[in-house]
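Peer 1: coords below, sequence missing:
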């Protein structure tokens, strides 16, 4: 039933070596979203640069039903460097919205699409429920 509420956006059997995305129409907290993605062999999306952000928007933009999506960036294991959920790598690309990050608000990152790219990041409480994007 959960799979019916989500939409896979990909060239399945991807020949180009690009990423496959699944945009969830279900709202979960960050931990549940990460577990859900892992359970289906995926992870919360990583966005390592502006080109990757633009490609993600190009592949998913027409299916977006919400304005806020959890991504894999978080401050859960360290209080001073964002890390990606999948690899533990420190994030180098961090296109924060004005006034962000507000670390006192939480430890997990969500994105909002703006001007054809996911270029606005926000920090919030990881227990808040939002839509999310998985990647393979």
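Peer 2: Okay, I see it. Being a predicted model, the structure only gives us computed values, none of them experimental.
Peer 1: switch to C-alpha atoms for all contacts and neighbour counts from now on
Peer 2: Will do.
Peer 1: Could you name the helices and strands sitting against the host helix or strand of residue 51?
Peer 2: Residue 51 belongs to helix 50-60 when assigned by DSSP states H and E. On a contact count with 3 or more CA pairs under 8 Å, 6 or more residues apart in numbering; DSSP states H and E, helix 50-60 meets strand 21-24, strand 117-124.
Peer 1: Let's see that with 7 Å instead.
Peer 2: strand 117-124 (3 or more CA pairs under 7 Å, 6 or more residues apart in numbering; DSSP states H and E).
Peer 1: Centre of the chain to the strand it packs on, how far?
Peer 2: 9 Å (CA atoms, centre = their mean, to the nearest Å).
Peer 1: here comes the other one, which I'd like you to weigh against the first:
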């Protein structure tokens, strides 16, 4: 009974957030709701903080469907040129080479979108995942300021 009650409260919180946040309704893609921020650039940590403040986390890409749908969404909005690079929720900050999704703690298992030669760590200061050209992951210094993509926690 307790677990069911917790789930119901969590679900209710997500619904209330969706209705009262005062933000435009973000698009739902493959059972995930993404909010793409392309007006302000921030470092990876600030991006995660801003997502968390709005009851979200930096985006995770768990499958080819997630990757394709997110790429299509960015393409539809004209955000796939080299001008736009976005923070995602992947990091190996805890242990170099051990990539996980910060928002869920799950390991990065689906890895097809990595650019050739990535996620190598030629620059020892690069520990955060970013999306470039709308469909390719690369390793970037977490202090660099980029646009970012948040996703719902539900």
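Peer 2: Thanks, I have it. All figures in this text were calculated on a predicted structure; none of them were measured in a lab.
Peer 1: about what we covered before: which residue numbers in structure 2 go with the helix holding residue 51 of structure 1?
Peer 2: The aligned range for helix 50-60 of structure 1 in structure 2 is 64-74, by TM-score structural alignment.
Peer 1: now the helices for structure 2?
Peer 2: 2-20, 44-53, 64-76 (DSSP state H).
Peer 1: quick one: the last one to structure 1 mean distance?
Peer 2: If you overlay the two and look at helix 64-76 of structure 2, the average distance to its match in structure 1 is 1.8 Å (mean CA distance after the TM-score superposition for structure 1).
Peer 1: which parts of that helix are buried?
Peer 2: 66, 67, 68, 69, 70, 71, 72, 73, 74 (16 or more other CA atoms under 10 Å).
Peer 1: now swap in stretch 44-62 of structure 2 and tell me
Peer 2: Buried-residue list, stretch 44-62 of structure 2, by 16+ other CA under 10 Å: 44-45, 47-48, 50-52, 55-61.
Peer 1: Go through those and name the one nearest residue 119 of structure 2.
Peer 2: residue 61 (15.2 Å; CA to CA).
Peer 1: That closest one: what's it in contact with?
Peer 2: The contact partners of residue 61 of structure 2, by CA atoms under 7 Å, 6 or more residues apart in numbering, come to residue 67.
Peer 1: gap between it and residue 10 of structure 2?
Peer 2: 22 Å (CA to CA, to the nearest Å).
Peer 1: Need the contact partners of the match of helix 50-60 of structure 1.
Peer 2: 29, 30, 61, 80, 134, 135.
Peer 1: Show me the one in the residues you listed that has more neighbours than the rest.
Peer 2: Taking other CA atoms under 10 Å as the neighbour criterion, residue 134 ranks highest of these with 22 neighbours.
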